[in-house]
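This is the structure alone, sequence omitted:
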């Protein structure tokens, strides 16, 4: 099957098209879902509402595709919804007139979406009354990158469109260093491994991501900092920023992040002393060049209380629960990079 996409339109909708090849005989709703990264229900709704044409004509969701069928899909924009400014406290670890960096708590969704229209980081940013870059749209005001809801740690927000462009370009060029601390179940095969596997929506469950050979390139370097009885303490270095990347990559090698209910690491929560709906993944270290001055911005986020307590239990080192930053104990910040930050390439 060959496919093409027109991308997002200015109105928020998008169009994509594909030609059926070896998938002849598959149901139309399954094909539309797979190549649009949609749920099967969303695909069926598009078909029923006349937004899907096969060779220029409407078909049912149950239509069995034939070789060389030309399928076009029009995804309408979502209904408009105002994003409300809310007075929600934030931990701002760096701020000037060009950007700010937030230390996001676990449990906070980054931007509004169906099911989470309030209480998000964007709602909180708007509530501060400060200027934010508009390039990403109101629902993603200022965001340069994202963190999963239950992942804590450092996240960059641009205040101006110029800063947003420079930071986004640097991120794409792997000139922003993002290192995460993770604890995984079991033990890696070596003290340092690289997982270089493409990631896309799981074709069997659109709410998950998976290793998919037709997906987007994704690479993560993992360094084992410590080996405990049942888990490894890891430093994860992202070379790309795919959704759930670290979690998917660790699960793919049989060592899911502890507490990760989605990718197989949710069992043994009591053993890990983790609260409900919390996995052990934290964006602890962020380094980038300032988009205006060019100076190196080097920021660190010590483990939050819940992860310090978990690490103290898993390591059988109770003193870590009160340590200011247990990551120092395990050499998390010791790398081969120049100490003066002269090179930020990954």
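Looks like it came in fine. Bear in mind the structure is a predicted one, so any value in this text is a computation, not a measurement.

CA only for contacts and neighbour counts going forward, please
Will do.

Show me what counts as buried in stretch 130-141.
Buried residues in stretch 130-141, defined by neighbour count with 16 or more other C-alpha atoms under 10 Å: 131-135, 138-141.

Strands of the stretch 101-250 of the chain, start to end?
For the stretch 101-250 of the chain, the strands defined by DSSP state E, counting those that start in this stretch cover 152-158, 177-185, 192-196, 199-202, 205-211, 219-227, 231-238.

Which of the ones you listed has the highest mean neighbour count?
Highest mean neighbour count of the strands of the stretch 101-250 of the chain: strand 152-158, a mean of 25 (counted as mean count of other C-alpha atoms under 10 Å).

That strand packs against which elements?
strand 99-104, helix 161-172, strand 281-289 (3 or more C-alpha pairs under 8 Å, 6 or more residues apart in numbering; DSSP states H and E).

The same query, at a cut-off of 7 Å, please.
In terms of contacts (3 or more C-alpha pairs under 7 Å, 6 or more residues apart in numbering; DSSP states H and E), strand 152-158 is packed against strand 99-104, strand 281-289.

which residues touch it?
98-106, 132-133, 142-146, 164, 282-284, 286, 301 (C-alpha atoms under 7 Å, 6 or more residues apart in numbering).

Just the buried residues from those, in PyMOL please.
A single PyMOL command selects the buried members of these (16+ other C-alpha under 10 Å):
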select buried, resi 98+99+100+101+102+103+104+105+106+132+133+142+143+144+146+164+282+283+284+286+301
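
Let me know the distance separating the residue most central in space within the chain from residue 250.
Centroid-nearest residue in the chain, with C-alpha atoms, centre = their mean: residue 243, separated by 3.5 Å. Relative to residue 250, residue 243 is positioned 13 Å away (C-alpha to C-alpha, to the nearest Å).

putting a second one here so we can go through both:
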């Protein structure tokens, strides 16, 4: 049990194991003692990092069994800041007024602070850039994220600066444009050439086994979410060439907006996005059939070749339809140009 009189100053905590702890795993017992703010996974990480000691001896084995009277010491981690701080991170701004800001997000930039990414995010950059022009989202001066792009997906994003804009844009994205002027188009460079120039992928998505990725799942599953993607083949590469891997440039338009939707749907029909580290690994060796220097460029691509090319929406104040486009970033444009030479 917790011995409150033995808690050390600062970030050190001590716990004394009672009779009920005898024979219990260290990670299981400590997670219960630390309370709901510490998941078992987080406790296991602390143990493996050497932050936990039993009877003054460091322990890194999570399955260590306790004995009655054991003194468990934990070097508590510094708490993360409750609110993200502004950081001077360059932004490619396409438009800005007192209600919203539209940016061309580069690949590699995380949108929102979270586990493992508390700094260096788009939100940190916007807090610094917008400053006092943020009138507040929910009473706090922070940018209102109404939609997201994956860390390694580039392209157009809109962010609200006021509660009014946040509410209007959130409703538009939740409705997926059925009642308004919302339009989203992505460009994806994929393996293989689809047999049809246009098509619709209607397949529900849910959590995969690792709970981070998504997968096409039966619609009867509890976590199944309706997901529809419409696609058009823009260009085809290597068709009929035995010595070259086939690929295609596709435009995808979302009817729904699920996590990783385009990436999962394209992989599901056999056309994973080139460079996708989560859903395209089974096709990684196809790059071996490409000529140089294209082969080296594809193999060196550090992210999925997916770009949010177009975003159109109704302005929450003027009610005018605004339309923004961002050209392919240099890494994708260079590879596409080399594919065209096939």
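Thanks, I have it. Note that the coordinates shown come from a computational prediction; the quantities given were computed from them, not determined experimentally.

who's in contact with stretch 134-144 of the second structure?
Applying C-alpha under 7 Å, 6+ apart, the set of residues contacting stretch 134-144 of the second structure is 123, 126-127, 159-163, 166.

rewinding a little: I'd like the helices and strands packed on strand 152-158 of the first structure written out as a markdown table, with distance to residue 209 of the first structure added.
Converted to a markdown table, those look like this (distance: least, C-alpha to C-alpha, whole Å):
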| stretch | distance to residue 209 of the first structure |
| --- | --- |
| strand 99-104 | 22 |
| strand 281-289 | 17 |
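
do you know which of the ones you listed lies nearest residue 174 of the first structure?
strand 281-289 (9.9 Å; C-alpha to C-alpha).

quick one: secondary structure of residue 270 of the first structure?
Using DSSP: H, G, I helix; E, B strand; the rest coil, the secondary structure recorded for residue 270 of the first structure is helix.

okay, now it: neighbour count?
Look at residue 270 of the first structure: counted by other C-alpha atoms under 10 Å, it has 11 neighbours.

if I look at it, how far off is residue 313 of the first structure?
Distance from residue 270 of the first structure to residue 313 of the first structure, by C-alpha to C-alpha: 10 Å.

now swap in residue 93 of the first structure and tell me
In terms of C-alpha to C-alpha, residue 93 of the first structure sits 28 Å off from residue 313 of the first structure.

Which one's more surrounded, those two?
Counted by other C-alpha under 10 Å, residue 93 of the first structure and residue 313 do not tie: residue 313 has more neighbours, with 18 against 14.

still on that earlier bit, which of the contacts of stretch 134-144 of the second structure lies closest to residue 189 of the second structure?
For these, the nearest to residue 189 of the second structure is residue 159 (26.5 Å; C-alpha to C-alpha).

so what corresponds to the closest one in the first structure?
By TM-score structural alignment, residue 159 of the second structure lines up with residue 157 in the first structure.

Check residue 201 of the second structure too.
Taking TM-score structural alignment, the alignment pairs residue 201 of the second structure with residue 195 from the first structure.

Spit out the contact partners of that match.
Counting by C-alpha under 7 Å, 6+ apart, residue 195 of the first structure touches 219-221, 249.

switch the cut-off to 6 Å
With contacts defined as C-alpha atoms under 6 Å, 6 or more residues apart in numbering, residue 195 of the first structure is in contact with 219-220.

What's the separation between the equivalent of residue 146 of the first structure over in the second structure and residue 73 of the second structure?
In the second structure, the residue matched to residue 146 of the first structure (TM-score structural alignment) is residue 148. From residue 148 of the second structure over to residue 73 of the second structure the distance is 41 Å, taken as C-alpha to C-alpha.

Residue 12 of the second structure now?
Taking C-alpha to C-alpha, one finds residue 12 of the second structure at 7 Å from residue 73 of the second structure.

Which one of those two is surrounded by more residues?
Set side by side, residue 12 of the second structure and residue 73 show more neighbours around residue 73, with 22 against 15, by other C-alpha under 10 Å.

Is residue 187 of the second structure in contact with residue 307, as I believe?
Yes: between residue 187 of the second structure and residue 307 there is a contact under C-alpha atoms under 6 Å: 5.2 Å.

name the element the nearest residue to residue 4 of the first structure once chain neighbours are set aside belongs to?
Excluding its sequence neighbours, the residue lying closest to residue 4 of the first structure (C-alpha to C-alpha, 6 or more residues apart in numbering) is residue 17, at 5.4 Å. Using DSSP states H and E, the element containing residue 17 of the first structure is strand 14-19.

which bit of the second structure covers the very next helix or strand once past that strand?
Downstream of strand 14-19 of the first structure, the next assigned helix or strand under DSSP H and E is helix 28-36. Following TM-score structural alignment, helix 28-36 of the first structure has no partner segment in the second structure.
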